[in-house]
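In: pasting a predicted model and its sequence here:
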Amino acid sequence: MEIQAIVEEIKEEMIRIRRHIHMHPELSHEEYETTKFVKEQLKDTTIEWQELGLETGAVGLMHGKAGDGPVLMLRADLDALPLMEESGVEFASEKPNVMHACGHDIHTTVLIGAAKVLDRTRDDWKGTIKFVFQPSEEKAGGAPELIEAGVLENPKPDHAVCLHTWPSTDAGKIGIRPGPMTAANDTFHVTVKGTGGHGAHPEKAVDPVPVAGDVVDLFQRIISRNLSPFDPAVITAGQIDGGTANNVIATDVNVSGTVRTLSQTTRDYIKKRMKEIAHHVAAASNAEAEVDFKGAGCPPVINDPHLVGQLEQSLKKHLGQENIDYLKEPSTGSEDFAYYLEQIPGMLFRLGTRNAEDSRTHLSLHNPGIVFDEKAIPTGIIAMSGFAVDYLNAVH
């Protein structure tokens, strides 16, 4: 049976599955019931679940009947956000302050649907598919934990693929682009240390407040004067804290923020320049400054150009040229799928969820009022399963 026909047959079931997941969201590292639900939906398929020793999430293998071939990893994320839903849909979250506002319920549903389709078409494809239902994307810890647990082994995937809902693209369409797709995300913390004193006698103190202001200002010069205008990056100071009283010169000031970059080279360079600027600006005022980047930070998603080309041809075949959205720009949001792509090539593509007649579908991801057009679900299943078959049967 053709992929489109199978998807049409299971479409209503997939919408019911999505609505169940949406009504019962779970936060990062708490996806116990979602994991059970995923496995229950796929109990009648030939998926072989692997034991990786993780409390939540699931990884399974499916083998084609057309012979040996490559290993393709398909990944979806399971977790929701700590938000009180304001969408107004009849299947809204039943959990206070927990909501699927980033579309992970749709990601999970699409991968369940793709597994059902691929199981019914096993005679038509060769090789192996590794299905990864990943926990904790929102805390950017799920992918590294799965890698540590061995998700990229036994067998090692040749390529990894995922999709992400996208309210800027119309439902029924798929957004693609080679190269940078999402940005690296690094959190910085600057501590400027001065010498406290009375506000009436600044000459007897070293005031860290203007030093911190100079540091934040000069960080922006990295973007405007140290980087090429064709190398986009963002440095945002989101928090500044210092001082205890209006007439007391503070002892120290703390500045925290985020850095977004689209290449590892630029990422490393900005970190280096931020440390240099903070140190020298502070020294010029007899103060001290330290810059700390908390944790490893999430790397950028860099799509493999050849794989994107294969996806483009597959989409033309299964959905039609008119349903491809050629994205001109990457996103400065981040996605922990990038950790997999540090070790194997792959790609992330966009699943359009916008409905021109429903302004709620135009809202940004992570907005408590966002609605996702469910027309996206069959589109995503066709795109994911169609690409998988075409990829696995291609000459490698």
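Out: Great, that's in hand. Numbering: from 1, shown residues only.
In: from now on I want contacts and neighbour counts done on CA atoms only, so please keep to that.
Out: Noted.
In: what residue is smack in the middle of the chain?
Out: Glu335 (2.2 Å; CA atoms, centre = their mean).
In: measure it to Thr266 for me?
Out: Computed as CA to CA, to the nearest Å, the Glu335 to Thr266 distance reads 18 Å.
In: also Ser364?
Out: For Ser364, the distance to Thr266 - CA to CA - is 27 Å.
In: could you list the buried residues of the host helix or strand of Ala283?
Out: Secondary structure assignment for Ala283, by DSSP states H and E: helix 264-284. Neighbour counts over helix 264-284 (16 or more other CA atoms under 10 Å) mark Thr266, Arg267, Ile270, Lys271, Met274, Lys275, Ile277, Ala278, His279, Val281, Ala282 as buried.
In: quick one: that helix to chain centroid distance?
Out: 27 Å (CA atoms, centre = their mean, to the nearest Å).
In: give me the angle between the helix or strand following it and helix 264-284.
Out: Going down the chain from helix 264-284, the next helix or strand is strand 288-298, by DSSP H and E. Angle of strand 288-298 versus helix 264-284, following axes from the mean of the first three to the mean of the last three CA atoms, to 10 degrees, is 160 degrees.
In: immediately after strand 288-298, which helix or strand?
Out: Next in sequence after strand 288-298, counting helices and strands by DSSP H and E, comes strand 301-303.
In: what's in contact with that following strand?
Out: Strand 301-303 is contacted by residues 177-184, 334-335, 337-338, 341, 345-348 when judged by CA atoms under 8 Å, 6 or more residues apart in numbering.
In: rerun that using 6 Å as the cut-off
Out: With CA atoms under 6 Å, 6 or more residues apart in numbering as the test, strand 301-303 has contacts from Pro178, Gly179, Pro180, Met181, Thr182, Ala338, Gly346, Met347.
In: so how many other residues sit close to the third one?
Out: Other residues near Pro180 come to 22 when the count uses other CA atoms under 10 Å.
In: included below, for side-by-side comparison, is a second structure:
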Amino acid sequence: MPDYTASAKAAAEAATTALRGLGSIRDDLAGLYRDLHAHPELSFAEHRTAAEVARRAGELGYDVTTGVGRTGVVAVLANGPGPTVLLRADFDALPVRERTGLDYASTTEGVMHACGHDMHVTCLLGALGLLAEARSLWSGTVLGVFQPAEEIGQGARAMLDDGFYERFGTPDIVLGQHVAPFPAGMIGAHAGPAFAATDALKVVMYGRGAHGSRPEASVDPVVMAASTVLRLQTVVSREVPAGETAVVTVGALNAGTKDNIIPDEAELKLNIRTYKDEVRTKVLGAVERIVRGEAVVAGAEREPDITEIDSFPVLVNDADALARTMAAVGAVIGADKVIDPGPVTGSEDVGLFGTEAQVPVCYWLFGGVDAEEFGAAFAAGTRDRDIPSNHSPFFAPLVEPTLTTGVTALTTAALAWLGA
């Protein structure tokens, strides 16, 4: 692997100069973050968010295009010859009822920025502003990509299918980040398969309804579904080799309307995470076999329906690109603050921007938890209980130093790739 010490030093020097402007915009960015958090919008319905992003990016001097992939926004700043660097943030929220108690908590009932996409948007706008002000330090083109519908795995594909490369050019590098439940001020980056592939499935199991007092007249889909849930727990423990990684989660089971009615059907929703094609094939095959087998054992008169809800590919970080980027970021924030967390079982569709164009991707995590709280929970062995994770109704990144770290990382990463 090449030695990036010299290039990291140059990028760090440029970033240090560019970041001098952060102090004057930090309060405004914090206000923006709180506003976005209070007004979350679901996938492909991010109209208010997109309008605010477009307005702010336009005021920064970027050429802005809205409605890309339905609700996506692309901000372009061309600054002479040089590489094209794509910086991406997602901006959809989740159907989660917020329970943080924050004074800027969601004002939309049942919808919450429970994954930190509001922080991603704020950090990217901050980085775009600093890069615009520091145009004398770099040459090339910056593509600020604000992507919808990441949570349902459709946003990146929608933007690409909307002629992204033809309209905005092919990037030389794809850069992005995701806030995570570890200490604020830290960066986590892993080379190779870094985020798992996801397959989300809906399963409908069909029985025969009857009165609750006469179960012998039924084929009970509740029992059928319950047995299926239990049997699915054996897929990872008994069919996936111990050296491989897979996760099978049944996130929803719905059946029936009343205590004394045996229903006609039951619905399950499954989420599967894998890193390798052969493991994915094995797990999907096992899930289908178990679902159909349990229906046969139960005496079901109709086969189950198995349909795909959404799918994410494995996100693979290019090793050289990651080394080059993190060398620069570490030179600014401190090399001891850049760690390798190993592969995570979360999923991301940002990788499509790279794989479709066959260009490298570098995607990292940045912490959003108070360091002392995290340290105490870790020492007590209560991290999973006491530190809310992404998608939790209690998830809320610490505004600072999370915001400063995210803006710093994106700005420095961009300068590590733009021409001098």
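Out: Yep, it's here. Given the structure is predicted, the values throughout are model-derived calculations rather than measurements.
In: let me see the TM-score of these two.
Out: Remark: TM-score between the superposed chains equals 0.84 [TM-score structural alignment, normalised by the length of structure 1]; 389 aligned residues with a CA RMSD of 3.3 Å.
In: now do the contacts for the residue nearest to the centre of structure 1.
Out: Glu335 of structure 1 sits next to no residue when contact means CA under 6 Å, 6+ apart.
In: mind telling me what it corresponds to in structure 2?
Out: Counting by TM-score structural alignment, Glu335 of structure 1 lines up with Glu348 in structure 2.
In: Gly238 of structure 1 - nearest residue in space that isn't next to it in sequence?
Out: Nearest residue to Gly238 of structure 1, sequence neighbours excluded (CA to CA, 6 or more residues apart in numbering): Gly257, at 4.8 Å.
In: mind checking what secondary structure the aligned residue in structure 2 for the one you found has?
Out: Aligned counterpart of Gly257 of structure 1 in structure 2: Leu270 (TM-score structural alignment). Here Leu270 of structure 2 is strand, with the state taken from DSSP: H, G, I helix; E, B strand; the rest coil.
In: I'd say Leu270 of structure 2 and Thr198 touch.
Out: No: using CA atoms under 6 Å, Leu270 of structure 2 is not in contact with Thr198, being 10.2 Å away.
In: of these two, who's got more company?
Out: Neighbour count, other CA under 10 Å: between Leu270 of structure 2 and Thr198, Thr198 has more, with 25 against 20.
In: map the more buried one onto structure 1.
Out: Looks like Thr198 of structure 2 aligns to Asn185 there (TM-score structural alignment).
In: show me what the helix or strand containing its match is packed up against.
Out: In the assignment (DSSP H and E), Asn185 of structure 1 maps to strand 184-193. Packing contacts for strand 184-193 of structure 1, counted by 3 or more CA pairs under 6 Å, 6 or more residues apart in numbering; DSSP states H and E, involve strand 252-261, strand 288-298.
In: quick check: that strand compared with structure 2, mean distance?
Out: For strand 184-193 of structure 1, the mean deviation from structure 2 after alignment is 3.2 Å (mean CA distance after the TM-score superposition for structure 1).
In: can you show me the helices along the stretch 51-200 of structure 1?
Out: 104-120, 142-149 (DSSP state H, counting those that start in this stretch).
In: what is the burial count for Arg70 of structure 2?
Out: There are 18 residues near Arg70 of structure 2, going by other CA under 10 Å.
In: what sits closest to it if chain neighbours are left out?
Out: Phe44 is the one closest to Arg70 of structure 2 (CA to CA, 6+ apart), at 6.7 Å.
In: His113 of structure 2 touches Pro95, doesn't it?
Out: No: His113 of structure 2 is not in contact with Pro95 according to CA under 6 Å; the separation is 8.8 Å.
In: give me the more crowded residue out of those two.
Out: More crowded of His113 of structure 2 and Pro95, by other CA under 10 Å: His113, with 31 against 18.
In: ok, the more buried one - contacts?
Out: His37, Pro40, Ala93.
In: any idea how far the alignment partner in structure 1 of the second one lies from Phe37 of structure 1?
Out: Superposed on structure 1 with TM-score structural alignment, Pro40 of structure 2 falls opposite Pro25. According to CA to CA, Pro25 of structure 1 stands 12 Å off from Phe37 of structure 1.
In: higher neighbour count, those two?
Out: Ranked by neighbour count (other CA under 10 Å), Pro25 of structure 1 and Phe37 place Pro25 first, with 29 against 15.
In: surely Val389 of structure 1 is in a helix?
Out: Yes: under three-state DSSP, Val389 of structure 1 sits within a helix.
In: and for it, the neighbour number?
Out: Other residues close to Val389 of structure 1 by other CA under 10 Å number 22.
In: what's the neighbour count on the closest residue to it other than its chain neighbours?
Out: Of all residues not flanking Val389 of structure 1 in the chain, Trp125 sits nearest, at 5.6 Å (CA to CA, 6+ apart). For Trp125 of structure 1, the neighbour count with other CA under 10 Å is 22.
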